[in-house]
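Undergrad: have a look at this fold, sequence not included:
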């Protein structure tokens, strides 16, 4: 399966060639026929959301419940590796990397914009009211909290378990082993990895393209840098140059150090905004909104707008869930790559609970500051009307942050900084945010590139350097081509459709993981003696005969000393 010599040495030629042909062909289609492709994908995605919304909601909520169960169950003690194996990375480095590779970019982009949209309009409260402000934070917490991380973690957990515990390749094909056995090394396994490569390449490229637009907006607001295609293409080239350099240096050096820098700079920006912003309001918002989120978690998870069927949920929740699913293969595999040696309880707790808490703090600081600005603007308008400075018939269109968000979401964060401090400090914050965007994009690009390389090399956690360069160049080229041809929105719409088969795959991996865990010796040994499997059954499970290596030496890959 993996070539031992020639041009594709260390790689799976089938996956390497077929995935690039698929990706490049689809990109050309979306770039050349962006308008027609967009119309087709929009129609199909509308049909999918209208008819499968309930399925998306049920799958994501079910996965979250399953992970929380695993964390507190006897399976939580199972180590993702050998029983005495220590974690590869320290806790802080691990958290920094999984957060940077997960949704660091999105939090910067939407931390102000999403609360503003919900504040202006949501199906539960009157827009631009105090009730709408509270609802805006609840909905934002919901969309960026436990549920998206659950989608990432289930993939990470299944991959890490089957790879590090069972000795199978670190690729999505291994998740099918409980169902099809050694056939994962054949056409079915190739097809799974090829589709995973395609989805990952599209997701990283689109994120890179959309991100440079926001960076361009931030630099324009501070330095007056022209907003244009040429500037954005140069940004893509620079980001991918540093991403390639980082991914070539390996996870332990480049990606880890950049991730730690991301967290440090994020803390600095949060601390400054907390200090110069409405501190008391932010802290109260964090406390109240967290309680509101936890109190309504189950109801929000299962709410499907069945009676009104207003379409709002298709624009938000039912759009987000398949969107997160298309990111799950990439983010999940990266989290698995850096989680060797941790227990199931550590992985679920660290990659589900901790990032959610960080997200709630981040959203409260930036979203809370923006809401405070808007509530102040609303009060000023009402006072002006009461004092006859404005006509009672005049229409209030919102404050500066809301208007900027509705005009261009990429400018929302930078408008907030200007509102908090129109002078030097606001400009400094905009510069730091642009720098943070760049470093988050670099870590997302290099972690995405690493995942693509691992898939091409049949799960080798340290793939050949040559393929790292190739994928880095391809990712940058795809992002630039889509940006130039206007195909970014087309890819985004297509991702919603891709979420449907991924949702089915999530169910399959959940069932396969649970079935295998029930035969796990370490978990079985924790049962009461009267229900514990017989000693010979434990011995048989410990020998793991069902996870024997493939017979052909050309199809094996070494993962941490085990043959897979």
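TA: Done, it's in. Since the structure is predicted, the reported quantities are computational estimates derived from the model, not experimental observations.

Undergrad: from now on I want contacts and neighbour counts done on CA atoms only, so please keep to that.
TA: Fine.

Undergrad: any idea how far residue 353 is from residue 443?
TA: 22 Å (CA to CA, to the nearest Å).

Undergrad: neighbour-wise, which of the two wins?
TA: residue 443 (30 against 17; other CA atoms under 10 Å).

Undergrad: just to be sure, that one is in a strand?
TA: No: using DSSP: H, G, I helix; E, B strand; the rest coil, the assignment for residue 443 is helix, not a strand.

Undergrad: just checking, it touches residue 259?
TA: Yes: Residue 443 is within contact range of residue 259, at 6.7 Å (criterion: CA atoms under 8 Å).

Undergrad: if I look at the two, which residues touch both of them?
TA: Both residue 443 and residue 259 are contacted by residue 100, under the criterion CA atoms under 8 Å, 6 or more residues apart in numbering.

Undergrad: so which strand or helix has the closest residue to residue 464 other than its chain neighbours?
TA: Distances taken as CA to CA, 6 or more residues apart in numbering place residue 10 nearest to residue 464, at 6.8 Å, with adjacent residues excluded. Assigned by DSSP states H and E, residue 10 belongs to no helix or strand.

Undergrad: check contacts around residue 10.
TA: So residue 10 contacts 2-4, 457, 463-464 (CA under 8 Å, 6+ apart).

Undergrad: drop anything exposed from those.
TA: Buried subset of those (neighbour count, 16 or more other CA atoms under 10 Å): 2-3, 457, 463-464.

Undergrad: can you add secondary structure and distance to residue 136 and give those back as a markdown table?
TA: Shown next, in a markdown table, are the buried ones among the contacts of residue 10 (DSSP: H, G, I helix; E, B strand; the rest coil; distance: CA to CA, whole Å):
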| residue | secondary structure | distance to residue 136 |
| --- | --- | --- |
| 2 | coil | 50 |
| 3 | coil | 53 |
| 457 | coil | 44 |
| 463 | coil | 44 |
| 464 | coil | 46 |
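
Undergrad: what about the helices in the stretch 151-300 of the chain?
TA: Assigned by DSSP state H, counting those that start in this stretch, the stretch 151-300 of the chain shows helices spanning 177-180, 187-223, 229-249, 256-276, 279-295, 297-302.

Undergrad: against that first model, consider the following:
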């Protein structure tokens, strides 16, 4: 079999690992075919599996991301934070602005637009903690809606990307291992990462990544189709969605063929600039002062609720809300993590671990706070002070993909801004696909240098094929069905996250070495003057007088004789009257009044 794969590999002119490439390709194609042919059975299987996972392991998803976040903070603040993710004399490859634009566009650019209006609206109309007394469409519901939205798209989302990204950067650029998921487990598996176990890990990672990206592209397709329907009357059908996926897949494959500098970087920079312009437009054509005040206040609400939300599992009310929101988000995001992780690592070479962690967690979170703050507060202003309508269409009619376009209808130049939003979704869509194609090709071949273009094109088209399969399968209930698929796929990725933390920590300890105890002077034990005199006078047995006494220096071996202010020697001969007479005869002063070679007797004595 190995020779057969090698022969096929050579005939196609590939430069990759045949087992990993063909293994991932076979599973991806088989999944697509089976999904399309046995639609109802596949739907039923994923539905049952997802329901069981969410009912019994939702807490595992929620607590896991918080544990990952705390681990990253400990790593960054500790001594390992100074480790540079490259040879020690090499600085960053990209400016901070370009770095931010690329990691953001490849991370949550697509869902940034999908949920900007939809999630605040949904939580405003149906508060997650309604059972705890939060009334729907109230001021408190609006505050908590912002906190939950920022929880889903703030620190925790970027934690899921940052953990594998940090591990990739460390093992690729410090240990010079292949850019594969199996390399992250080298401290645990050793050379077995190059054998069957490593190949299995990489194949599953590639396939899982394709499914995660396909889910995001499926959501993006629903949004593009909804926008085209509202603007131009384009039918919102499965056939049109397949056309959209096909067109974008071709464009993404071309961008991937051009590489990072000529394709992905330029598209990412264009996208982030356009997104900022749309944000500024909403800010200055809407109730500007309210949006600014509300965004700042949302940060406070998020910060206040975050400690509780980090481990909140809806235990007592058991409404099931988290099953289809938080748990789904974490499962969905973690299936992206191998692809986003390698991509972020590749653009973060040269930064220290501390810079990396706080940059990847901080910069995108700051932008998310501003983005969702502006769009969220504008949404609440429309519902509380304006004509409303968002709650009815987004929640009542379930038009979540169309939420952004309904929102923009309340602003000037609605047609133009909606067209810009559609273009933004499409370009984010493209940057996600081309980045994924580039990374999956890297994972399959095991090195960073560019290989044959056909390999990158294959992975780009492969993601498109899986997306089409998911769209066809979930046509009746697109969003809910996509959630069920990704919840199941995300479970093994979460389990691997714990092994990943241990592997990274172990690797850092092995390479940085253990710190020796801080050297310090050795101090001898010191007795109070009266106790020292008493022991001498009473003739206490033992060698205590060699280990204790009055000492000026930590290394001295002989007791220093102290003198009282009147010149008497308390350590002289003990009078016949015993220790009491000795103390009286020596006229021992209080400890603070004694001096030793000019030093205050209250100074530390030798240990």
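TA: Okay, I see it. Only a predicted model underlies this, so the values are computations on that prediction, with no experimental measurement involved.

Undergrad: quick one: TM-score?
TA: After superposition, the two chains reach a TM-score of 0.86 (TM-score structural alignment, normalised by the length of the first structure), with 506 aligned residues with a CA RMSD of 2.0 Å.

Undergrad: longest helix in the first structure, by number of residues?
TA: In the first structure, assigned by DSSP state H, the helix with the most residues is helix 34-72.

Undergrad: what's it aligned against in the second structure?
TA: With TM-score structural alignment applied, helix 34-72 of the first structure matches the range 39-77 in the second structure.

Undergrad: mean deviation of the matching stretch from the first structure?
TA: Its aligned residues in the first structure lie a mean 1.4 Å from stretch 39-77 of the second structure after superposition (mean CA distance after the TM-score superposition for the first structure).

Undergrad: helix or strand: which one has the residue nearest the centre of the second structure?
TA: For the second structure, the residue sitting closest to the mean C-alpha position, by CA atoms, centre = their mean, is residue 159 at 1.3 Å. For residue 159 of the second structure, the element it lies in under DSSP H and E is helix 155-173.

Undergrad: residue 304 of the second structure -> the first structure?
TA: Residue pairing (TM-score structural alignment): residue 304 of the second structure is matched to residue 295 of the first structure.

Undergrad: what's the matching residue for residue 330 of the first structure over in the second structure?
TA: Aligned counterpart of residue 330 of the first structure in the second structure: residue 339 (TM-score structural alignment).

Undergrad: about what we covered before: a markdown table for the helices of the stretch 151-300 of the first structure, including mean neighbour count?
TA: Listed next are the helices of the stretch 151-300 of the first structure as a markdown table, based on neighbours: other CA atoms under 10 Å:
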| stretch | mean neighbour count |
| --- | --- |
| helix 177-180 | 17 |
| helix 187-223 | 22 |
| helix 229-249 | 19 |
| helix 256-276 | 18 |
| helix 279-295 | 16 |
| helix 297-302 | 14 |
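
Undergrad: out of those helices, nearest to residue 124 of the first structure?
TA: Distance to residue 124 of the first structure, taken as CA to CA, is lowest for helix 297-302 among these, at 11.8 Å.

Undergrad: so the next helix or strand along the chain from that closest one matches what in the second structure?
TA: Once the chain leaves helix 297-302 of the first structure, the next helix or strand it forms, by DSSP H and E, is helix 312-315. Helix 312-315 of the first structure corresponds to residues 321-324 of the second structure when matched by TM-score structural alignment.

Undergrad: hang on, residue 180 of the second structure packs against residue 202?
TA: Yes: between residue 180 of the second structure and residue 202 a contact is recorded at 6.5 Å, counting by CA under 8 Å.

Undergrad: ok, how many other residues are close to the equivalent of residue 168 of the first structure over in the second structure?
TA: The alignment partner of residue 168 of the first structure in the second structure, by TM-score structural alignment, is residue 177. Counted with other CA under 10 Å, the neighbours of residue 177 of the second structure add up to 18.

Undergrad: got it, and the one 3 residues further on?
TA: By other CA under 10 Å, 30 other residues sit near residue 180 of the second structure.

Undergrad: skipping its backbone neighbours, what lies nearest it in space?
TA: residue 443 (4.7 Å).

Undergrad: what's the average distance of stretch 466-482 of the first structure to the second structure?
TA: The superposed stretch 466-482 of the first structure is, by mean CA distance after the TM-score superposition for the first structure, a mean 2.1 Å from where its aligned residues fall in the second structure.

Undergrad: what residues of that stretch count as buried?
TA: 467-469, 471-482.

Undergrad: name the residues that touch it?
TA: Under the contact criterion CA under 8 Å, 6+ apart, stretch 466-482 of the first structure has outside partners 24, 27, 30-31, 201, 204-206, 208-209, 233, 236-237, 240-241, 243-244, 247-248, 445-446, 449-450, 452-453, 488.

Undergrad: also stretch 530-543 of the first structure?
TA: With contact meaning CA under 8 Å, 6+ apart, stretch 530-543 of the first structure is reached by 519-521, 524-526.

Undergrad: pretty sure residue 519 of the first structure sits in a strand.
TA: No: per three-state DSSP, residue 519 of the first structure lies outside any strand segment and is coil.

Undergrad: spit out the contact partners of it.
TA: Shown in contact with residue 519 of the first structure (CA under 8 Å, 6+ apart): 538, 541.

Undergrad: ok, the corresponding residue of the second structure for it to residue 165 of the second structure distance?
TA: Matched across to the second structure, residue 519 of the first structure falls on residue 510, judged by TM-score structural alignment. Using CA to CA, residue 510 of the second structure is found at 20 Å from residue 165 of the second structure.

Undergrad: ditto for residue 304 of the second structure
TA: Distance, residue 304 of the second structure to residue 165 of the second structure, by CA to CA: 28 Å.

Undergrad: same check, this time on residue 39 of the second structure
TA: Distance of residue 39 of the second structure to residue 165 of the second structure, computed by CA to CA: 35 Å.

Undergrad: ok, now residue 52 of the second structure?
TA: 30 Å.

Undergrad: higher neighbour count, those two?
TA: A side-by-side neighbour count of residue 52 of the second structure and residue 165, using other CA under 10 Å, places residue 165 first with 25 against 13.
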